[in-house]
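Visitor: Following is a predicted model, sequence given first.
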Amino acid sequence: MSPHPALDPWLDRVAQMAQAAIELRPQTPSDMIGDVDRIASATDLLADRMLALVGPDRAELRPSRVRHDLRTPLNHVLGYGEMLREDLAGTLAEPQVARLLQLARQVLEGIDDLVETVLSGGTRTPPPPAVRDLQPPALTRDQRAGRILVVDDNEANNDLLRRHLERLGHRVTQADDGEFALELLASAPTGRGSDRPFDLVLLDIVMPGMDGIEVLRAIKRDERWRDLPVLMISSLDELGAVARCIELGAADYLTKPFEPVLLRARVSACLEARRLRDQEVDYLTRIEQERQRAADLLRVILPDPIVDELERTNEVKPRRHDRVAVLFCDIVGFTRYCDAREPEEVLPHLQRLVVAWEQAAMANGLLKIKTIGDGFMAASGLLHRVENPVERCVRCAEELVREVRALAMHDGEEGWSVRIGVHVGPVVAGVLGHRQFQFDLWGDTVNTAARVEQHGTPDAITLSMPAWEELAQLGAVGTPLGAVHAKGKGALELVRFERF
C-alpha cells in the first residue's frame, strides 16, 4: 500500500504495465527489444514520480509541473507501444501490446484527478476511467515527404518523433535545445521548394535555457524563416503558452502524449499549407515577372515618364511642349533599292542602320519618336527642357550621315544616302491606342520638319529658318538654299548646315 490511498489504483495499473512489458519481451524480435526496454524504463520512472507526490517535498510541487513530469514517461510508453503494435501486427504479441496501451491510456486520462486529489490532501480515490482501445488506422507513408526539424530536450521524445516521422517517409533533423535549433537554421542555405533545408519545425515549448516560445519568436523575426511553419509540442496544461505561440505565428500545436494519427494529420496539414503557400508565392512571382516584362517592353515602346504616368493613372494626357526641335531622316532611293532585292537581303541592312540611328539619338539626348519604313523621327527638348535643342538635333544628324556612309562601305551598298530636316517650335505629344500604344507628336512643327526634310539635299542637314537662327547664334556655318514652295506651308526658307 502507498502512503496515500488515492495512489493505489494508479500504482497498480503502472505495475500491470511493467508486467506487460516483461511478458512482452520474450515474444519480441531482437531488433525491437530496445523499444520494450524503453517502455519498462518509462514505467519505472512513472512509478517513482507518482510516489514523489506523497514524499517529503510534496509541498514544493507545482501541479502543472507534476502533470508534465507524469505525462512525459507516459508519452514514451504510448509512443514506443504504438510503434510496437504496428510492427507486431498479426503476431501473438499484438494483444499484449494492445493491453499495455490500454493501461497507459487509463493512467493518462486520470492524471488530472490524481494530481488534484493527492496534492490537495484529499482521500477520494478517483474512479478509474473506462478502458478504451484506441486502435489507430494503419499509417502509410505520406505522399509528400517533408524535411522536418524536431526540437525537444527530452531524448526519448526526440527519438519517438523522429521514428514516427521517418516511418511516414519524412527526413528528420534533430536538435536537443533551442540554441542548437537556431544554429541549424542559421547555417542552412536558404532556398525555395526542393532547395529549402526544412519544410517544418516541431518545437517543444518547455525546454531548459531558451524555451520554445523564445525560439519561435526568433524564427518569426528572421525574414529568411518567417514563413517556415512551426508546430508546437505541448502538454495539456500548457494551453496558455500554446495560445501565445499561435499569436506569435505558430501554425498549430500537438499535445503530449501524442497520438500517431494526430501527429500525421497535423504534420501533413502543415506541409500541405506550406506547399500551397509556395505555390501562391510562385504564382505571384510569375505574375510580377510577367508584369515587369510587360513594363520593360512598354518602356521600349514608350518613354519612361510616359510609362510612369500610364502606370499611375492608366492614361496619358496629351500635353503641349514649347521649343521642341524635331528631326526627320529618310533614306534616298530606298524604294528602288528594295525593288532590286529580296526582303531577306534588305532587312538586315536596314536593321543595322536603325539600331545605329537609335544609339546616335540616345548619345545626343534625343528621344526617338518612331521609325516608318526607311524614315526616322526624333525630337530634342520634348520631355526634358534643354538649352540648345536644335544643336543636339544637328549633332545627332551628323552622326546619322556618318552611320549611313559607314554601313554602305561595310556592305558594299554604294549610293546609299539620306536627307535630314530639322525644325523647332511647339508640339503636342500624347499616346494613341489601348492595345498597341504609340507615342507620337502632332502640330505644325512636325509638318514643317517633314517638309524641310523632303526639300533637302542628299547627304546634307537642312534646317528651317527658325532652327537656323538658333544654330547661327552658336557660330555655325550654313549655306542659304532660298525659299521653296512646301505643300500646305507655302514659301519655306531653308538653310543647309555646313559645320560648327
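Guide: Structure received.

Visitor: contacts, neighbours, all on C-alpha from now
Guide: Fine.

Visitor: where do the strands sit along the stretch 301-450 of the chain?
Guide: 319-331, 367-372, 375-380, 418-432, 438-442 (DSSP state E, counting those that start in this stretch).

Visitor: Now do the shortest one: distance to the chain's middle.
Guide: Per C-alpha atoms, centre = their mean, to the nearest Å, the displacement of strand 438-442 from the mean C-alpha position of its chain is 39 Å.

Visitor: here comes the other one, which I'd like you to weigh against the first:
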Amino acid sequence: MYIARIAQNIVDPAQAILGYQELITEEVREAGPSDALPDLEKILSAARELNALIKRLLDVETPDSRNAPSLDRLLRHDLRTPMNAILGYSEMLIEDFADTLPARLLEDIAKVIHEGRNLLAQIDETLDRSVETEEESQPKFDGTIAADLARTMAVRPSPVTEYAGRILIVDDTAANRELLSRRLHRDGHAVVAASSGEEALRILDRQEFDLVLVDVLMPGMNGIELLGRLKSDRRFREIPVVMVSGLTDDDAVARCIKAGAEDYLRKPINPVLLRARIAACLERRRWRARENQYLAQIEFEKERANALLHAVLPKQVIKRLAEGEEVIADRIDMVTIIFADIVNFTEFAARTPAAALVRRLGDLFTRFDALADQYGIEKIKTIGDAYMAAAGLPDPRADHALAAVAFAKALLAEPSGTLGCGPPFLLRVGIHSGPVIAGLIGRKRFAYDVWGHTVNVASRMESCGIPGRIQISQTTFDALGEGRVNARREIMDIRGIGKYTTYLLE
C-alpha cells in the first residue's frame, strides 16, 4: 500500500513532464531556435531519468524495514536530482528565449515547470502522510541520514545589498553544478565548481572564496563532514557555507546550522530564494570583514597607547592603574637620586640651530634611556638639559647606591660627541641617597615624580660638582660600603643646606 500510494501520486506528473518535453524538443529541432536545443536535451534526459527512477520504485513490491530507507532516499533525494535539472533549465529557457520561442512553446515549458512543482508537492505530501500513519518505529530516511552524518559534525553555533563575490559550488551531480554555475554567473559572481569534498579542499588551498555552496549528500566526504573540516580550519572558518539538499525535515536543517552552516537551501532551488540568500550571506561577510578591520585598528591603537604609556610610566605603576588604583603614592625609605647636567649648555644652545639642537639632545638622552634600562635605573624626567633618574623605585633594591654610581659612570663614558657636529658634551653628575615620596600626579600630561629633601640634596650635589666628575653625598658614600669606591672627601658650603660632607669620585 505504501508504494501504491506513492506511485499513484507521482506517476502522472512525471509522465506529463516527459510528454511535454518530447513535444517541445521535437518542435525546436524542426523549427529552431537551435541555440535552445542543448538545454532542451538536458531537460529531456532528466525527464527520462525521472521516469526511470519512478519505474524502479514501482518494481519494488513489498518494502520492509531493510529497504524502506532506500525507498525514502529515492523519494527524498534521488528524484530531486532530475527534478532540479528539469526546473532549473526550464526556467533559464524562459529567461533566455522569451523573445525567440513561439508563445505556445513557452506555455508548454511553463506547464513542465508547473507539473514539476506539482510532482514535488505530491512527494512531500505523500511522505508526510506516511509518517502520520506508520508506526513510530517506521524507518525514516532523513533521520537515518542525520544519524549517519552526526559523527562528522563540529558543533558551533537589514536590507540586503547585492554585490558580486567568488563562490565555490560543491556537488557530486554535474547537472546541479552546471545549473548553479550558470545561475550565479548571470548574477555577476565568479564561480568555481568541485565534484567532491576532497576536490573542494584542494581548490580552497589554492584560491580564496567569499561563499561555499555544499550539497549535503555526497559519496566519500559528505557535506556535513566537509562543513566540519572548513569550520575547524582557521584559514576557512570565516567563509560562509550554505548547505544544499533535498532533505526536508527541520532536524536536518537544524543539524546543518548547528554544525556551522550560514544557511540552508532545499532542492530544487528556487532562483529568487537562491539570489536572496547568497546576497545576504555575501553582505554579512562584507560586514564581518569590515568589523574585523575595525577590531584590528582598535587593537593597533590600543597597542600604541600601551607603548606610549610604558614610555611615560613605570610598568609597576601601569599595572596598579589597570587594577583600579586611583591614587598612586608611596613613601620609600631609601632611594638614590641621580642628576646629570650638560655643562655650558646655554651657550651651546645660543649658537646652534633649533633643529640641530633638538636632534643632538634627543640622541644623547635616548642613549641615556638605554643605559637606564641596562642598569635597572628608573628615569624620572628631563628638565631642560638635565637628566634625572632614581635607583630603588618603584621597587626597592638593596644595591641602589651601587647601581646609581655604575649608571653615572656609564653616563660620563657615553661618547656623546660622536653624533652630529660640534664638540662633545661635558656632563656634571650629582648623587644623593635617602627617603622620598613617589607618585603619579596630574590628569593631563601626567607624570610619575619624586619629592623630598633627598631630591633637593641630589640636585645640589650636581650643581656644586665639577665638570666631567661625579659628586656624591655622605649618605650615598655610606650606602656604597667601605672600600667600594675611590673618592676625595670634601667639606662644602652648600646653599640652602650649609656645611656638608661630599665625595668626588676618582
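Guide: Arrived safely. Note that the structure is a prediction, hence the values are computed from the model and not measured.

Visitor: okay, the strands of the stretch 301-450 of the first structure in JSON lines with mean neighbour count next?
Guide: Converted to JSON lines, those look like this (neighbours: other C-alpha atoms under 10 Å):
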{"stretch": "strand 319-331", "mean neighbour count": "22"}
{"stretch": "strand 367-372", "mean neighbour count": "17"}
{"stretch": "strand 375-380", "mean neighbour count": "23"}
{"stretch": "strand 418-432", "mean neighbour count": "23"}
{"stretch": "strand 438-442", "mean neighbour count": "18"}
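
Visitor: among these, which is nearest residue 163 of the first structure?
Guide: strand 438-442 (65.2 Å; C-alpha to C-alpha).

Visitor: so how far does that closest one sit from its counterpart in the second structure?
Guide: Here the mean offset of strand 438-442 of the first structure against the second structure after fitting is 1.3 Å, by mean C-alpha distance after the TM-score superposition for the first structure.

Visitor: Tell me the helices and strands packed up against that strand.
Guide: strand 367-372, strand 418-432 (3 or more C-alpha pairs under 8 Å, 6 or more residues apart in numbering; DSSP states H and E).

Visitor: From the rest of the structure, what touches the shortest one?
Guide: The reference is to strand 367-372 of the first structure. Outside of strand 367-372 of the first structure, the residues within contact range by C-alpha atoms under 8 Å, 6 or more residues apart in numbering are 303, 358, 361-362, 376-380, 382, 439-441.

Visitor: sorry, back to before: pipe the helices and strands packed on strand 438-442 of the first structure into TSV and attach distance to residue 98 of the first structure per row.
Guide: Putting these into TSV (distance: least, C-alpha to C-alpha, whole Å) gives the following:
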stretch	distance to residue 98 of the first structure
strand 367-372	84
strand 418-432	79
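
Visitor: returning to what we had before: and the strands of the stretch 301-450 of the first structure: which comes nearest residue 476 of the first structure?
Guide: strand 418-432 (14.5 Å).

Visitor: Tell me the mean distance between the closest one and the second structure once they are aligned.
Guide: Looks like 1.5 Å for strand 418-432 of the first structure (mean C-alpha distance after the TM-score superposition for the first structure).

Visitor: which bit of the second structure covers that strand?
Guide: Counting by TM-score structural alignment, strand 418-432 of the first structure lines up with residues 427-441 of the second structure.

Visitor: likewise stretch 320-338 of the first structure?
Guide: Under TM-score structural alignment, the match for stretch 320-338 of the first structure is residues 331-349.
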